[in-house]
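**Student:** Have a look; sequence and predicted model below, questions after that.
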Amino acid sequence: MTFLKIGQTGDLRMQMANTSTSQRKIIFAAVFGNLLEFYDFTVYSYFALAISKQFFPSHDAVTSTLLAFSAFAIGFVARPLGGLILGYYADRKGRRSALSLTIMLMALGAAMIGLAPNYATIGVAAPALIVLARVIQGFAQGGEFGAATATLLETGSDASRGFRASWQLASQGAAALLGAGVATTLTFSLSTEALNDWGWRIPFLLGTLIVPVGIYLRRHIVDEPQEAKPKGSRLFETRHVINWFLTVFSIMGMSVSSYIMIYYLPTYSIQQLGLPEKLSIMVALATSVISFVMCPIYGAWSDKLRKRKPLAIIGRLMLLVLLYPAFWVMTHFPNLPAVMSAMIVLMVFYTMGSAPAYALMPESFPRRIRASYMASAYAVAVSVFGGTAQLVAAWLIDATGSKMAPAWYMIACVLISLLAISFFEETGDKALE
């Protein structure tokens, strides 16, 4: 992409202003569309308890919850396939086409969940519909990440790549904030009976609105002409494959951390800490705010340093050190101020470890394979580890009888991701390939 320099003629300055406006529209379209898609995919976790009663009835509340989380995890099974197919599609046919397709698929899944008859009405077909909807959403989400990340990284100057790429993670925080906000509003507005009966459907039906909004916004994304494939280049070059595996393990630890801290904590607070349902959702609200606010700050900081790795490594080290003390505080002082304070501290360092990495990882791949490699690596990491994090955390507590079990699991995963991020070559001081 050609960029204009300040100080040239008035016509060129006007052209640069127009280009900047166009770039802002593209970035906003990618971020807002990503936000809406992640909202549709993750809002399920906020209403897992209500969904478990409607679609996975059981005499044992823990078993019912595990089944609901299993359906949540199933949505991640299709992510690698979606990442591979839709990521390749984005690299070959353009970012806009792929992003528009993922929006329509995500809305379809949300409508299926929001309108699905419950178990009492159609029996085993009810949970089957939920599972199918989650598979469709997982396929769409697998392709969304790579195309959106590539769009954010490639649109604009090299000097602000870290800031732009950080909005991939910030938009996920905004999606969680939107989901938590809707959940909080419904929880305080409706009785428990009404919420469990029909109120939980509202967030999914709202999620279908992403189709007209998303397609309208993404009209502004204009794909550059496809670059020529360098002579002698191969799709599976050794350095790209190595970076792919490093990306998988780098995302793994942070994905497990985010799905437990942001999405599992409301359920954990109710079942393990004894917090009222109306208060537990406030924890998710606080963690989502921190993610949304801090990610762009750390992304911009990495631009100023012209280095991604120092912040990513320090953030993960601090998260590693603080995980056990934070869970100890929550289990020994099970009240809202203690739980919220512990989660806020953890999220500050989680975002430090994650936001710069969202530029470092895609910067490590050339444009011609960036969307497909990032989409497939992210999908594998999140499917195997992130999507199962809530299920594993709940199972570990049940198997060990220890409320500290999620902390140990997170520590192991963050340690692996810390090692993976340390092996990346620094890219913050290099021009985008």
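**Tutor:** Alright, I've got the coordinates. Residues are numbered from 1 along each chain as shown.
**Student:** C-alpha from now on. contacts and neighbour counts both.
**Tutor:** Fine.
**Student:** May I ask which helix or strand encompasses the residue nearest to the spatial centre of the chain?
**Tutor:** Against the mean C-alpha coordinate of the chain, by C-alpha atoms, centre = their mean, the closest residue is residue 172 at 4.7 Å. When secondary structure is defined using DSSP states H and E, the element that contains residue 172 is helix 161-189.
**Student:** Output the contacting helices and strands for that helix.
**Tutor:** helix 10-46, helix 125-154, helix 201-207, helix 277-305, helix 357-363 (3 or more C-alpha pairs under 8 Å, 6 or more residues apart in numbering; DSSP states H and E).
**Student:** Touching, the residue nearest to the centre of the chain and residue 33? I think so.
**Tutor:** No: with contacts counted by C-alpha atoms under 8 Å, residue 172 stays clear of residue 33, the gap being 10.6 Å.
**Student:** The structure to be compared is supplied as follows:
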Amino acid sequence: MSQANTSIPRDKSRKAIYAACIGNLMEWYDFGVYAYLAAIIAKKFFPSTDPTVGLLAAFAAYGVGFLARPLGGILIGRMGDTHGRKVALVLTIFMMSVGTIGIGLLPTYESIGVWAAVLLTLLRIIQGIAAGGEWGTSTAFVIEWASPGRRGFAGSFQQVSTAGGSLLGSATAAVLTSILTAEQMLQWGWRVPFILGALLLAVGLYIRRNVEESPSYEAAKHKVAEDSAVAGWRLGARAFGFTIFWTVAYYMLLAWMPTFTQRFAGLSPSQALWANTVGLISIVVAIPFWGALSDRVGRRPVLLVGTLLIAASIYPMLSLMMAKGGMSVVVPCQIALGAMLAMYSGAGPAAISEIFPTHQRSTWMSAGYTLAAAVFGGFAPFMATWLISTTGSPLSPTYLYLIPAAVISALVILRLKETAGAELR
């Protein structure tokens, strides 16, 4: 039976979508700020005479958070299907804030030795579990509250908030590196973005506790008890393939890009973060446009064009950054790449949600998405750094990692049914 939602009051729909997205923004600020301070974290928790070794260790700890995401996706996603989206979303924001504030208060290697790295990794695992439950549950919540014919546009704001969280993290790190000296950042400035997670916890919990459950979930929740916990694994596999390129592109073009532009495009740490921030702004601005377009022309055309554009342009753009260098070249390239990535991020939330019936959506969308993010996305900065170190080519991550990911996801998209305009199942 379809889960029609033509009777949803517009004011309730807006309030619910706002609650999901503001909490999502706050969580992805918490989760993502680590990447923008990776070089400092490497020095504080993984000291080494070889900067590359320390950076690899820091990015490995970053990736461990992603390995925990499938666990969170399955456990918290299942909670979202059995006990409601709202309960799961309150839990995720609490766990993410605990992990983030903990990192901000954590003693460094200088104080407690190797235990600093161990505790940092444990806190990243807590963050990873929270992030795993957050993405799929908040996406399901937004799509289920959206009006028919506008799910692409409404769902795009889930990605606006995800990119917005990264933007907030990048901007915070950029401001701090601009106003503080390198010594101040190394001594205490790096802690500030993490401790700010306390403010996000209070705001996020208040907003999410004061919102209603989605009407589609209320109509379908009786089906969960009748359904096997593993009944949706085939659909979850589609979500996995769909997400591979999405997550590789996102974390290479955003989390890893400040490292690339510092090492190979001649930017200072502050310039690299500001360039990345401008690129994130372009994503945030463009995502709703592409989401709305997917409601009119379909999900598949928008997704395929975005995939092919990035695959075709990534190598020449990074080559240009290396050859010319400087903000005048890097910033336009990051804006262009951001606008292309926004095509996938605009149509993606609605497209991946529409793969599933409501009673399986939170569990299996979370499982498929987070497993792909763990295997391919979370370790994208690590893989990029390792590939460059192994091959000696700064461009090797493009043709050995990102472009193959684009091919895989494009093949999955071609096999998906067009779902724009169809009612939720």
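**Tutor:** On my side now, so go ahead. These numbers come from a predicted model, not from an experiment.
**Student:** where does the TM-score land?
**Tutor:** The TM-score (TM-score structural alignment, normalised by the length of structure 2) is 0.95; 417 aligned residues with a C-alpha RMSD of 1.6 Å.
**Student:** that older thread, for the helices and strands packed on helix 161-189 of structure 1, give me a markdown table that also has mean neighbour count and distance to residue 404 of structure 1.
**Tutor:** Rendered in a markdown table, the data for these read as follows (neighbours: other C-alpha atoms under 10 Å; distance: least, C-alpha to C-alpha, whole Å):
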| stretch | mean neighbour count | distance to residue 404 of structure 1 |
| --- | --- | --- |
| helix 10-46 | 20 | 21 |
| helix 125-154 | 26 | 29 |
| helix 201-207 | 20 | 31 |
| helix 277-305 | 22 | 18 |
| helix 357-363 | 27 | 28 |
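**Student:** In structure 2, point out the residues matching whichever helix or strand comes after the helix holding residue 172 of structure 1.
**Tutor:** For helix 161-189 of structure 1, the following helix or strand on the C-terminal side (DSSP H and E) is helix 192-194. Equivalent residues of helix 192-194 of structure 1 are located at 182-184 in structure 2, counting by TM-score structural alignment.
**Student:** Once aligned, what mean separation remains between that stretch and structure 1?
**Tutor:** In the superposition with structure 1, the aligned residues lie an average of 0.5 Å away from stretch 182-184 of structure 2, counting by mean C-alpha distance after the TM-score superposition for structure 1.
**Student:** Report the buried residues of that stretch.
**Tutor:** Of the residues in stretch 182-184 of structure 2, none is buried under the neighbour-count criterion (16 or more other C-alpha atoms under 10 Å).
**Student:** Now do that stretch: distance to the chain's middle.
**Tutor:** From the chain centre to the centre of stretch 182-184 of structure 2 is a distance of 29 Å (C-alpha atoms, centre = their mean, to the nearest Å).
**Student:** ok so, going back, and the residue nearest to the centre of structure 1, how far from residue 107 of structure 1?
**Tutor:** Here residue 172 of structure 1 is placed at a distance of 17 Å from residue 107 of structure 1 (C-alpha to C-alpha, to the nearest Å).
**Student:** Helices of the stretch 251-400 of structure 1, residue ranges please.
**Tutor:** Applying DSSP state H, counting those that start in this stretch to the stretch 251-400 of structure 1 gives helices spanning 265-271, 277-305, 309-332, 336-354, 357-363, 367-381, 387-400.
**Student:** What is the second one packed up against?
**Tutor:** Using 3+ C-alpha pairs under 8 Å, 6+ apart as the contact definition, the elements that helix 277-305 of structure 1 packs against are helix 161-189, helix 265-271, helix 336-354.
**Student:** what's the counterpart of residue 266 of structure 2 in structure 1?
**Tutor:** Aligned against structure 1 by TM-score structural alignment, residue 266 of structure 2 finds its counterpart in residue 274.
**Student:** Give me the nearest residue to its match, chain neighbours excluded.
**Tutor:** Among residues not flanking residue 274 of structure 1 along the chain, residue 334 sits closest, at 7.3 Å (C-alpha to C-alpha, 6 or more residues apart in numbering).
**Student:** what's near enough to touch the one you found?
**Tutor:** 273, 274, 275 (C-alpha atoms under 8 Å, 6 or more residues apart in numbering).
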